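Asker: Let me see the structure of the following:
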Amino acid sequence: MAGRSCYRDVLPFTAMVTVEITNVGLNILFKSATSKGLSNYVFIVYSYAFATVLLLPLPFIFPSRTRLPPFKLSLLVKAFLLGLIGFVANLCAYKGIDYGSPTLASAMSNLSPAFTFILAVIFRMERLSVRSISTQAKVMGTLVSISGALVVVLYRGPTVLSNTSEKDWVKSGILLTVGYLLFSTWSILQVISTSLVIH
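Answerer: Prediction:
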C-alpha cells in the first residue's frame, strides 16, 4: 500500500523536476554551443536525432496493449502538423535563447502551464467554475505567470555578465512567448488527436 502511494505521489513530482532540470540544462548547452558557432538548425537536428535514438527502442521494451489505429492519410497529416508545430516551437524558443539568455528562457517557461490552461478552456477540455477553489487557483496562477513573464521581459534590471541589448532582450521575450504558446498548442493538439483516435 505504501509503495503504491509513493508511486502515485512521488513519481509524478520526480518526473516534473527531472524534465525542468533537463530543459534548463538543454538551454544552457544550446547557448554555449551556439555562442561557439554551432547553427541553431544543426542543434535542433542533433537534439531530434538524440531523442529518436533514446525513445525509439521504448515501444519494443515496453509493448503497449492497446491496438494501434488503422493507418489513414488523416493520421499522417496530423502527425505531420504536430511535428511541424513542435519544430517551429523549438525554433522560436532556441532563437529566443540566442537573442537573450537561458535564464530568461527558464523564467519564460512558466508561461507554458498558463497557455495550456487557457487553451484547455478554449477547447472546452477544462471547465471554469467561478466558485470552485481549484478554478480560482488556476486562474490566479495563470495571471501570476503571465504577469511575471511581462515583468521579466519589460524590466530587465541591472546587467550581469550579459552583452545583449534592450532590443534583443525584448525580441528574445517575444520569440520565447511564441515558442511556449506553440508548445502548449502542441500538447493540447496531442491530447485531442489521441482522444479522437481512441474513440
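Asker: Please make it C-alpha for all contacts and neighbour counts, starting now.
Answerer: Fine.
Asker: From residue 49, how far out is residue 56?
Answerer: Between residue 56 and residue 49 the computed distance is 10 Å (C-alpha to C-alpha, to the nearest Å).
Asker: got it, and residue 19?
Answerer: For residue 19, the distance to residue 49 - C-alpha to C-alpha - is 18 Å.
Asker: same check, this time on residue 158
Answerer: Using C-alpha to C-alpha, we find residue 158 at a distance of 38 Å from residue 49.
Asker: Could you do residue 35 as well?
Answerer: According to C-alpha to C-alpha, residue 35 and residue 49 sit 21 Å apart.
Asker: Who has more neighbours out of residue 158 and residue 49?
Answerer: Per other C-alpha atoms under 10 Å, whichever of residue 158 and residue 49 has more neighbours is residue 49, with 12 against 7.
Asker: Report the spatially nearest residue to the most centrally placed residue in the chain, omitting neighbours in sequence.
Answerer: Among the residues of the chain, residue 183 comes closest to the average C-alpha position under C-alpha atoms, centre = their mean, at 4.5 Å. Nearest residue to residue 183 in three dimensions, chain neighbours excluded: residue 89, at 5.9 Å (C-alpha to C-alpha, 6 or more residues apart in numbering).
Asker: please give me the structure for this one as well, since I'd like to look at both together:
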Amino acid sequence: MDIGAETEKEKAAAGWEWRTPASMVLVQLFITGMILLSKVSIGGGIFIFALLAYRSLFGAVFILPFALISERGKWKEMGWHAMGWIFFNAFIGYAVPMSLYCYGLRETTPSYAVIFVNLIPLATFILSLVFRMETLRIWSAIGSLKIAGVLFSVGGTMLISLYKGKVLHLWDPILKNHPKEQTAEGAGNQLRGTIFLVGSSFAFACWYLIQSKVHKVYPYKYWSSMATCLVGGFQTALVGIILNTEKNAWKLGWNIDLVTILYSGALATAGKYCLNSWAVAKRGPTYPPMFNPLSVVFTILLDSIFIGDEITVGSLLGTTMVLVGLYTFLWAKSKEVPEK
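Answerer: Have a look, this model is predicted:
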C-alpha cells in the first residue's frame, strides 16, 4: 500500500512538473500574440486609448467569473480605502504604462518593444534600491551576479538601439502592411518610441512596488484584478474622450481591432493572470519571470514571419545579451528567496 501510494504521488508530481512550465510558455505566447496584434491594429489606425479602454473592460468581464467562483461575496469587503488604492493601482499599473507602451510600439517594432517588457524586473530592482526597499551586497557572489545581469541587459538594449549590422533575409513576410524604408524621420520616431518604452518600464516597476500595499488593504486577487481592469478601462476611456470625441474613433467592427481587443482581454489579461497565479502557488513568485525572455524570442520570430520586420545581426546579439543578463539576474534573485 505504501509503495502504491508513493507511486501515485510520484506520478502526480511528474504531472505538475510538466504542466507548470507548459503554462508559463503559454503565457509568453499570449503576450507575444497581444504585442503583434496590437502593432497591426495600431498600424491600421485604431485610436490607442479606445484600444486600451475596450481591452481593459473586456479583461474585467473575463476575470469576473473567476472572482465570483473563487472569492464569492468578497466584493462586499471592498471599502473606500481599498477602492482608493485600486484607483491608484489602475492608474500606475495600467493607464500610464500601457499608454506609453502602445505609443512606443507605434513608433518602433514588436521585436524592439518586447525587450522593454523584459527589462521591468531590472527597473523594479533599481527602484527598490533607490527607495531602500532592497539591499545589495556588492561584494557577495549573488550581488555581483545581479549587477552583471543588469549591466548585460542594459548593454544589450543599447546595442539593439544603436547597432543594426547586416540584415538577415530569412523569409518573406505573410502580412505586408507597412513599408520598410528607413528615413531620418523613422530614426527620430524610434528615439521617441524608446523614450515612451523606457517610461512604460519604469511605470510598471513602480506598480510592482505598490502591489504589496494593495494586497494588504484588499487581499482578494481576483476581485482586485477585476476592479483594477474596470477602473483602468474608465481611466483610459476618460483620457481618450478628452483627446478625441469623434464617434468613428470609438467604433468597433468585425475586423482585426475586435480580435485584438478580445484576445488581449481574454488571453493576455485574464488567461495570463490566472496561469501566473497558479504557477506562483505551485513554484513561488520568482518562477514566472524566469520565462519572460521567451517572449523576446517568440516575438522576434513571429514578427519577422508575419509582419516582416527585419532581423539584423545587431538585434540578435543585443537580444542574446538581454536574455543572458535577465536570466543571470533572475537566477541570482531567486537564490535570495529562502526555501519554504
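Asker: The counterpart of the residue nearest to residue 183 of the first structure in the second structure and residue 103 of the second structure, how far apart?
Answerer: Counting by TM-score structural alignment, residue 89 of the first structure corresponds to residue 97 in the second structure. Going from residue 97 of the second structure to residue 103 of the second structure by C-alpha to C-alpha gives 10 Å.
Asker: What are the buried residues along stretch 157-173 of the second structure?
Answerer: The neighbour-count check on stretch 157-173 of the second structure (16 or more other C-alpha atoms under 10 Å) flags 157, 159, 160, 161, 164, 173 as buried.
Asker: Just give me the match in the first structure for the second one.
Answerer: Right, residue 159 of the second structure. Checking TM-score structural alignment: residue 159 of the second structure goes with residue 151.
Asker: ok, now which ones touch that match?
Answerer: If you count contacts by C-alpha atoms under 8 Å, 6 or more residues apart in numbering, residue 151 of the first structure has none.
Asker: Quick one: average offset of the host helix or strand of it versus the second structure, please.
Answerer: Using DSSP states H and E, residue 151 of the first structure sits within helix 133-154. When the second structure is overlaid, helix 133-154 of the first structure sits 2.1 Å from its aligned residues on average, using mean C-alpha distance after the TM-score superposition for the first structure.
Asker: in that helix, what counts as buried?
Answerer: Neighbour-count burial for helix 133-154 of the first structure [16+ other C-alpha under 10 Å]: 138, 139, 141, 142, 145, 146, 148, 149, 150, 152, 153.
Asker: next one: stretch 88-99 of the first structure
Answerer: Within stretch 88-99 of the first structure, the residues scored as buried using 16+ other C-alpha under 10 Å are 89, 90, 91, 92, 93, 94, 95, 96, 97, 98, 99.
Asker: Can you check which part of the first structure stretch 120-129 of the second structure sits on?
Answerer: Going by TM-score structural alignment: stretch 120-129 of the second structure matches residues 112-121.
Asker: distance between the matching stretch and the chain's centre?
Answerer: Taking the mean of its C-alpha atoms, stretch 112-121 of the first structure sits 11 Å from the chain's own mean (C-alpha atoms, centre = their mean, to the nearest Å).
Asker: Find the residue closest to residue 78 of the first structure in space, skipping its chain neighbours.
Answerer: residue 193 (7.6 Å).
Asker: Show me what that neighbour lines up with in the second structure.
Answerer: Under the alignment (TM-score structural alignment), residue 193 of the first structure maps onto residue 214 of the second structure.
Asker: What are the boundaries of the strands in the stretch 101-250 of the second structure?
Answerer: Here the stretch 101-250 of the second structure has its strands, by DSSP state E, counting those that start in this stretch, at 167-168.
Asker: Quick check: the equivalent of residue 101 of the first structure over in the second structure vs residue 97 of the second structure, distance?
Answerer: Using TM-score structural alignment as the criterion, residue 101 of the first structure maps onto residue 109 of the second structure. In this structure, residue 109 of the second structure and residue 97 of the second structure are 17 Å apart, going by C-alpha to C-alpha.
Asker: same question, residue 239 of the second structure
Answerer: Between residue 239 of the second structure and residue 97 of the second structure the distance is 14 Å, computed by C-alpha to C-alpha.
Asker: Could I get the full set of helices for the first structure?
Answerer: Here the first structure has its helices, by DSSP state H, at 2-35, 40-55, 58-61, 73-99, 102-108, 111-122, 133-154, 166-198.
Asker: returning to that earlier point: what residues are up against the residue nearest to residue 183 of the first structure?
Answerer: Shown in contact with residue 89 of the first structure (C-alpha under 8 Å, 6+ apart): 178, 179, 180, 181, 182, 183.
Asker: go with 6 Å
Answerer: 179, 182, 183 (C-alpha atoms under 6 Å, 6 or more residues apart in numbering).
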